[in-house]
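> here is the input, now give the coordinates:
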Amino acid sequence: MFLEYFRLTLKNIRHRRMRSWLTILGIIIGVAAVVSLISIGQGLQNAISAQFSQLGTETILVVPKGLQGPPSGSTGITTDDVKTLEKMPYFDFVTPVDLNTGQVEYKRETKFIQVIGFPTSNAEKRFEGQNFAIAEGRYFNSGEKYGAILGYKTAKSGFEKEVLVRSRIKINGVDFTVDGIFNQMGNPSNDNAIYISIDTARTVFNKPNDVSEIILRVKPGTDIAVVSDNIKRELKRARGNENFDVFTPDQILKQASTVLGIVQLILVGIAAISLLVGAIGIMNTMYTSVLERTKEIGIMKAIGATNYDIGFIFLTESGVLGLIGGTIGVIIGSGVAELVGAVAKASGFGLLLIILDPVVIGGALLFAFVIGALSGLMPARHAASLQPVEALRYE
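Next up, the predicted model:
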């Protein structure tokens, strides 16, 4: 019996092909938007997790207040803070980092590239502690002043000609020799950067005491939460203010995930408006269909169809309209998400891995069918309530 209802439903949809497509357009757009946004959001969540996992679970980050620099009239992180932290017994390494944008010249071509000042002492252990690996060349020698290590994208595609190990580049007019090239990490902020000695960076960028951030490698077996509290207390005592933030990777990940979740929820809510419009469209179409098929309903009732049969026919039709729209929407949404992932990868953001969750896809299809069926509920009840005699007289 159900197969018969289904065949009749498909026949009616094909008979009113243009109207059916226009009806399900809202469902298609809504489902496509929801699926693509959720899939991209999950990909971003994974990218954020992967990026912060590079720091390691035994890492603490000290940055200026608010991550965007110090408040007006106050000082940011300085070399004095580095010295304060180096006196504490909890760390294998205290790594100050200086972030800058420099004018970089290679073979008469000039680009503006992020230049990161990094300590040259124990450079290999410091870098490898953050999951860096050398693809070509070597790490800094201790005390080296004018060596540079390039991110993968900077070396391979940052300039018209590939930058090779032992090549000469200029940063703000100062000559440097390329010591090495890092493996591709999939993170643009690392792959598109140039690393030089932090002491040289302070001279080149005229920032003798400033530090952008301090990366602390905690000794194994140390309670990272306790250490974090001790850092705050010691820096507050030494500085006389609290114009700094102390983060563990878990804290940063939690904050970033919360913000991303809120943004994703808002975008999905906006996309859901299309589903509401689509539901109204299905309801309108089904009411029109009931009016157009009033005489047909009367004939079916006259030859023995029950109110349940009539109602179920129209309910099935509205549900199938929703399911068709949902299926097409899932296909389009999945395609859009994969396209975004491919573009991100081509742009150097390899950490963005799009995941098409079967639960999301199945939920979208079920939701589309349910919203279609619910939209057809009132028209179906109206059709089922028609009296055979009145329906047969309807013109």
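
> hey, let's count contacts and neighbours off CA atoms from now on
Will do.

> could you list the buried residues of stretch 3-13?
Neighbour counts over stretch 3-13 (16 or more other CA atoms under 10 Å) mark 5, 8-9, 13 as buried.

> could the residues you listed go into JSON lines alongside distance to Thr327 and secondary structure?
Converted to JSON lines, the buried residues of stretch 3-13 look like this (distance: CA to CA, whole Å; DSSP: H, G, I helix; E, B strand; the rest coil):
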{"residue": "Tyr5", "distance to Thr327": "20", "secondary structure": "helix"}
{"residue": "Leu8", "distance to Thr327": "20", "secondary structure": "helix"}
{"residue": "Thr9", "distance to Thr327": "17", "secondary structure": "helix"}
{"residue": "Ile13", "distance to Thr327": "16", "secondary structure": "helix"}
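
> need the residues you listed in JSON lines (columns: distance to Ser157).
Below are those laid out as JSON lines (distance: CA to CA, whole Å):
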{"residue": "Tyr5", "distance to Ser157": "60"}
{"residue": "Leu8", "distance to Ser157": "59"}
{"residue": "Thr9", "distance to Ser157": "56"}
{"residue": "Ile13", "distance to Ser157": "53"}
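
> for the stretch 201-350 of the chain, which segments are assigned as helices?
224-239, 249-292, 294-302, 307-346 (DSSP state H, counting those that start in this stretch).

> residues of the shortest one that come out buried?
This means helix 294-302. Buried residues in helix 294-302, counting neighbours by 16+ other CA under 10 Å, are found at 294-301.

> likewise for the last one?
Neighbour-count burial for helix 307-346, with 16+ other CA under 10 Å as criterion, is recorded at 307, 309-338, 340-342, 344-345.

> how about this one, so we can line them up?
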Amino acid sequence: MIYQFFILTLNNLRYRQLRSWLTALGIVIGVAMILALLLLGSGLRAAVAGQLQQFGSDLIYVLPGEEGNPIMSAILGDALRDKDAAAVREVAGVETAMPIVERLSMMEFGGQQKTINLHAQPLEEMKIVFEGSQGFRLSEGRWPASEHSREIILGHSVAYKRFDEDARLGDEVIVHGRKFTVVGIMKLIGEETHDRSVFISLENFRSLTGVRDNIRSIVVKAEPGLSLDDLAEDIRYRLEQQVGLERFSVFTSGKAARLVGNIIGVLELALSAIASVALLVGGIGIMNTMYMSVMERTRDIGV
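This next block holds a predicted model:
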């Protein structure tokens, strides 16, 4: 009897091939969406954790703009000032505070001109923070000799992918209309924004652009053994005393991870809704197939 039912089922599938394939497709899409959701969520979380580990676990980030959305505030033009960075350095427990300035610029090398991200910070702070991180390290060469030396460090992609000709130590490049000598090349970070950056001292940047008090972030390295959360609160309190500074955000590595985790959670929720719709469509397709099969068999037996 079971064998006969099995043969009857196969015959019905062959008789209604299009309906059977569409039903199976609905099921496959639903399952694939769920698997994609799980893989995407875990992949994003792993990528975020990896990026934060590259900077280091003893860092605090000060960004312009509202606490709820500092990234958008930075995009819209909010900025920190030199005196804000100086105020952060005065907080007990701060080993160093590195202001970072960024802007798009043009770089000329090998007869080509390409857009690059110009990344500037004080030289001494750059050495302390970058050398203490896992990701921002030199693959070859050295750091610039001084704040005013015409020396530059290239991101990995700028050196080896951005131009037809690979850049080497000692090569001369033109950035923002001024000639620099390549003295270092960063190792591959894995984050395109930084891999496609060139790194110069803050004084050179300001000499090139004439821009001051336009700090996009301050990276704070804490002294060993301190609580990052407590130090972040001290920094927040100190900046609240700054005249003219109304909107800023202070993040530890853990808080940044939680913030990004919340964003990923919202994304996972949206993908779950899409997957649920796909499963619902597949389920309706199965119900429709079963209903039509029953109706056909009812007509066959004359009930």
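
> which one of the buried residues of stretch 3-13 of the first structure sits closest to Arg202 of the first structure?
Taking CA to CA as the measure, Arg202 of the first structure lies nearest Ile13 of those, at 71.4 Å.

> you'd agree the closest one is up against Ser20?
Yes: the pair Ile13 of the first structure and Ser20 passes the contact test of CA atoms under 8 Å, sitting 6.1 Å apart.

> make a markdown table from the helices of the stretch 201-350 of the first structure and add distance to Gly76 of the first structure to it.
Below are those laid out as a markdown table (distance: least, CA to CA, whole Å):
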| stretch | distance to Gly76 of the first structure |
| --- | --- |
| helix 224-239 | 10 |
| helix 249-292 | 19 |
| helix 294-302 | 77 |
| helix 307-346 | 33 |
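
> what ranges do the strands span in the stretch 101-250 of the second structure?
Using DSSP state E, counting those that start in this stretch, the strands found in the stretch 101-250 of the second structure span residues 112-121, 138-141, 151-154, 172-175, 178-186, 197-201, 217-222, 248-252.

> now render these as JSON lines, adding mean neighbour count.
Putting those into JSON lines (neighbours: other CA atoms under 10 Å) gives the following:
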{"stretch": "strand 112-121", "mean neighbour count": "19"}
{"stretch": "strand 138-141", "mean neighbour count": "15"}
{"stretch": "strand 151-154", "mean neighbour count": "26"}
{"stretch": "strand 172-175", "mean neighbour count": "18"}
{"stretch": "strand 178-186", "mean neighbour count": "20"}
{"stretch": "strand 197-201", "mean neighbour count": "26"}
{"stretch": "strand 217-222", "mean neighbour count": "24"}
{"stretch": "strand 248-252", "mean neighbour count": "22"}
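
> what would those look like in JSON lines with distance to Ile301 of the second structure?
Formatted as JSON lines, the strands of the stretch 101-250 of the second structure follow (distance: least, CA to CA, whole Å):
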{"stretch": "strand 112-121", "distance to Ile301 of the second structure": "75"}
{"stretch": "strand 138-141", "distance to Ile301 of the second structure": "79"}
{"stretch": "strand 151-154", "distance to Ile301 of the second structure": "80"}
{"stretch": "strand 172-175", "distance to Ile301 of the second structure": "85"}
{"stretch": "strand 178-186", "distance to Ile301 of the second structure": "78"}
{"stretch": "strand 197-201", "distance to Ile301 of the second structure": "76"}
{"stretch": "strand 217-222", "distance to Ile301 of the second structure": "78"}
{"stretch": "strand 248-252", "distance to Ile301 of the second structure": "73"}
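
> which one, of the ones you listed, ends up nearest to Asp82 of the second structure?
Proximity to Asp82 of the second structure (CA to CA) singles out strand 217-222 among the strands of the stretch 101-250 of the second structure, at 10.0 Å.

> what's in contact with that closest one?
58-64, 79-80, 85, 93-101, 129, 228, 231 (CA atoms under 8 Å, 6 or more residues apart in numbering).

> can you check stretch 288-302 of the first structure too?
307, 310, 379-380, 382-383, 386-395.

> for it, the distance to its chain's centre please.
In this view, stretch 288-302 of the first structure has its centroid 50 Å away from the chain centroid, taken as CA atoms, centre = their mean, to the nearest Å.

> and the end-to-end length of it?
Across its full length, stretch 288-302 of the first structure reaches 22 Å between end residues, using CA to CA, to the nearest Å.

> out of the strands of the stretch 101-250 of the second structure, nearest to Ala275 of the second structure?
Across the strands of the stretch 101-250 of the second structure, Ala275 of the second structure has its closest neighbour in strand 248-252 (33.7 Å, CA to CA).

> just how off-centre is stretch 110-124 of the first structure within its chain?
Mean C-alpha position of stretch 110-124 of the first structure versus that of the full chain (CA atoms, centre = their mean) differs by 27 Å.
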